[in-house]
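Peer 1: Below is the structure, and that's it, no one-letter string:
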């Protein structure tokens, strides 16, 4: 028996022992993560101007959840949840940055020894948490990090290779060299795929370019295309960035086709958080990034695996923390018990789930060891009802918000005073899920 055949035999035996679905060969896994893009800013989601032909094609080939959500609408905690399958209050990466040192901002803060030590402690959380690269590594997967990454060197996430070095003196805050991917070509990603193929190893690719993320610097050809229809220059730039990102996704998907890998690869897509473009500045508008509103937390989620997943559209609410258990089940691994997400390929489990939950934190943590200290809001969705419950320690002048998303998708009418019983019901669900009490170590 060859080593390759032996590996397949052992993999099948492990899958059967775990009670997981057994496939002849575990799939390669490609994770595509958009950076700061609203859930409706794709042509397949109904945008009247933005063109995303490559992601449109992927949506037709995928199990597409139109009501996907991330638990937290800020880059670092959201990406950490995708990679670990844990909520931010579990992995403790609740914020983009540590608390600011007294009297210091900007470069002075980043050079402060205490601030740097706190950053290192935040990064160390990845070493303590389960992660997709670590789990897949037990089955012989090569893994590659390309794009946004807040966890220091790529090895902290369990990747076997990557672009981000994590040196704070060389732009190591959220990606350094990794931020070149997409904007400056796809060479590193293609080289990784080709190497894994040549070595006949299964692979996991984290493709999370800083696109369409600010700074919005699209190619002139795309900017000119959208200036004719956009109401302002800033909106035209953002729309053009969305199409530029789509082009890079097309290059990646085409490369899988050209290498004969598409049928053996599970492709997953989502955005890390939403974005509503400020019409007059290169920044986001309210009720999007960092907010608990639909413009901040909602994203389409797509899963393609030809021959194994039937393409269809679902309106069932799902979460980004569901992706890790889905991937692990597909390769025959049992998800760790701390993962609260579902296998999205288990239709019955998805249908049985009654509610989903999330949490919004301050941009800079208040106490990196106590998630509740940085909490701004918790949110819950049950069917079409959505509750946003503020945390008094960081949002003292706000009250609970209740929305009927079926009739008010823009969240314009707060129904909390009209339906106090619904508020109390959803609040009870939230407190059962996470009571948001201090858990400082």
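Peer 2: Right, received. Where do you want to start? Note that the structure is predicted; figures quoted are calculated from it, not measured.
Peer 1: contacts and neighbour counts: CA atoms only from here.
Peer 2: Noted.
Peer 1: If you count neighbours, what's buried in the longest helix seen in the chain?
Peer 2: In the chain, taking DSSP state H as the definition, the longest helix is helix 233-258. Within helix 233-258, the residues that count as buried by 16 or more other C-alpha atoms under 10 Å are 233-253, 255-256.
Peer 1: what's the following helix or strand after that helix?
Peer 2: strand 265-271 (DSSP states H and E).
Peer 1: which residues are contacting that next one?
Peer 2: 27-39, 299-306, 320 (C-alpha atoms under 8 Å, 6 or more residues apart in numbering).
Peer 1: Swap in 6 Å and give it another go.
Peer 2: 27-35, 299-305 (C-alpha atoms under 6 Å, 6 or more residues apart in numbering).
Peer 1: for stretch 155-170, same thing?
Peer 2: When contacts are defined by C-alpha under 6 Å, 6+ apart, stretch 155-170 is touched by residues 126-127, 133-134, 142-146, 152-154, 172, 175-178.
Peer 1: Comparison target, given below:
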């Protein structure tokens, strides 16, 4: 907590440099660079308190722009929150409440043998083309639109590629949720051709180069460039050089004997000490640096709004058990702050923000209307029904107080439980669908969500629960149902395996990765292939 607070204090010290935009010439139809990192946690950046990860290029965006300290993804997993970024709508409204996949609901979920009490509901598996997207809104205004990287909102068979939703160009985006083929060329991606001279090139850098090429081609017009990294999604990979750097750094900081502890369902990483994950983050940071340099070299940096964010919290459990969110509880897939609170930066060059910090709770649904408003374009309230423009906040003004909502009626691969959430000011209520009970947290004094105060604040808890359930009814959304054949004993046996075999297995893997002679394979996932030239 001290690390995050100290960063916020520094940001506030810089905020006094902010100027009234009335004294600054506002560009007509500014360019947009939207940077989305997959599975990047709130504390996975040095600017947000990490002492282990190194992210100077991303930090610079925060230092020159505005940091929303209470910025949230619209869901605790990827596809729903990505759809919300595109539409300005909550998952409960657009219907994509779980990540794209065929085995996440009903009988198919039961066949996975997790032995859960509830059977998750069906949900939309792709973005509906009847919904106006961020890209379509800017394309209507004459913008060239570009998408690079992870899409995960449908594919060719569903008629739901990026080019079906307003993007002129699609590099690497389809229905896959992870980097098929790994993070080094040759990539197994039907929308990302492999060039012989790029063999061994890191995927994040490849996507950045394609983004820079698009920006260069459209430097004399207006553009929306949406750079959506596959990183830092598992399976995580890096080079031997970066692994060595961060392995040595972990040793210098002090390697703990035990690196995991049990959450309610799965083991969770206790520390930021994963050298492969740290290297993967640095790959992303370097890639972002090349795009930002392109803007500067082309003299577009003063006319380009930059957004930087993530689609959900960092992975503390499940997947590759990659990171820890310091004082926040949980991570991706979880109902606690670590699952939804994310880096959320907006840099509007002509506003001279220079590191301003805003603590008003905001959501990914707000970015669609905010970017329209900042660009001087008409809002589309019939499309972005749940988002509001944050422009007043960026100008030092206020927006109307409002609750934020989440609805995730599924079991997360990372240990999250079917739940719905409302946040109002300092209060956060989590409603659990297994037992129809609620937890209440005061985030002002308990950011780690360790002290459920629903019993000592019954009126607040009841009022918030009622408001949440009424809102869900208005969304006409779907809910999990009780499995009439639920085997409680089988569930307890499954949980016991997680507490014993899974926990021990993660500890062994961590120690191997931190040992001085560790090597994942002969060529470090293909990264040691010599690159003759990069175009």
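Peer 2: All right, it came through fine. Fair warning: this is a prediction, and the values are worked out from it, not measured in the lab.
Peer 1: Most neighbours among the contacts of strand 265-271 of the first structure, which one?
Peer 2: residue 299 (30 neighbours; other C-alpha atoms under 10 Å).
Peer 1: follow-up on the earlier one: buried only: go through the contacts of stretch 155-170 of the first structure for me.
Peer 2: Buried among the contacts of stretch 155-170 of the first structure by 16+ other C-alpha under 10 Å: 126, 133-134, 142-146, 152-154, 172, 175-178.
Peer 1: Residue 76 of the first structure -> the second structure?
Peer 2: Counting by TM-score structural alignment, residue 76 of the first structure lines up with residue 79 in the second structure.
Peer 1: nope, residue 92 of the first structure is what I meant
Peer 2: Residue 92 of the first structure maps onto residue 95 in the second structure, with residues paired by TM-score structural alignment.
Peer 1: which non-adjacent residue is nearest its match?
Peer 2: Excluding the flanking residues, the one nearest residue 95 of the second structure by C-alpha to C-alpha, 6 or more residues apart in numbering is residue 124, at 5.5 Å.
Peer 1: burial measure for the one you found, as a count.
Peer 2: 17.
Peer 1: One more: residue 197 of the first structure?
Peer 2: 15.
Peer 1: Remind me which helix or strand it belongs to.
Peer 2: Assigned by DSSP H and E, residue 197 of the first structure belongs to helix 187-198.
Peer 1: If we go by neighbour counts, what in that helix is buried?
Peer 2: Quick answer for helix 187-198 of the first structure (16+ other C-alpha under 10 Å): 188-189, 192-193, 196.
Peer 1: which residue numbers in the second structure go with whatever helix or strand comes next after it?
Peer 2: Once the chain leaves helix 187-198 of the first structure, the next helix or strand it forms, by DSSP H and E, is strand 203-208. Under TM-score structural alignment, strand 203-208 of the first structure corresponds to residues 223-228 of the second structure.
Peer 1: Would you mind pulling the contact partners of the matching stretch?
Peer 2: 31-36, 143-150.
Peer 1: Specify which member of those is nearest to residue 457 of the second structure.
Peer 2: Proximity of the contacts of stretch 223-228 of the second structure to residue 457 of the second structure was ranked by C-alpha to C-alpha; the top entry is residue 36 with 37.9 Å.
Peer 1: Leaving out chain neighbours, which residue sits closest to the closest one?
Peer 2: Once flanking residues are discounted, residue 36 of the second structure sits nearest to residue 228: 4.6 Å by C-alpha to C-alpha, 6+ apart.
Peer 1: Let me know how buried the one you found is, in neighbour terms.
Peer 2: 25.
Peer 1: next one: the longest helix of the first structure to chain centre, how far?
Peer 2: 18 Å (C-alpha atoms, centre = their mean, to the nearest Å).
Peer 1: quick check: angle from the helix holding residue 197 of the first structure to helix 233-258?
Peer 2: Calculated by axes from the mean of the first three to the mean of the last three C-alpha atoms, to 10 degrees, helix 187-198 of the first structure forms an angle of 20 degrees with helix 233-258.
Peer 1: Report the angle between helix 187-198 of the first structure and strand 203-208.
Peer 2: Angle between the axes of helix 187-198 of the first structure and strand 203-208 is 170 degrees (criterion: the same axes, to 10 degrees).
Peer 1: which helices and strands sit right next to helix 187-198 of the first structure?
Peer 2: If contacts are counted by 3 or more C-alpha pairs under 6 Å, 6 or more residues apart in numbering; DSSP states H and E, helix 187-198 of the first structure sits against no helix or strand.
Peer 1: Which residue ranges of the stretch 301-450 of the second structure form helices?
Peer 2: Using DSSP state H, counting those that start in this stretch, the helices of the stretch 301-450 of the second structure run over 337-340, 367-374, 391-394.
Peer 1: Tabulate the ones you listed in TSV, adding columns for mean neighbour count and distance to residue 505 of the second structure.
Peer 2: As requested, the helices of the stretch 301-450 of the second structure are exported to TSV (neighbours: other C-alpha atoms under 10 Å; distance: least, C-alpha to C-alpha, whole Å):
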stretch	mean neighbour count	distance to residue 505 of the second structure
helix 337-340	30	23
helix 367-374	23	40
helix 391-394	18	47
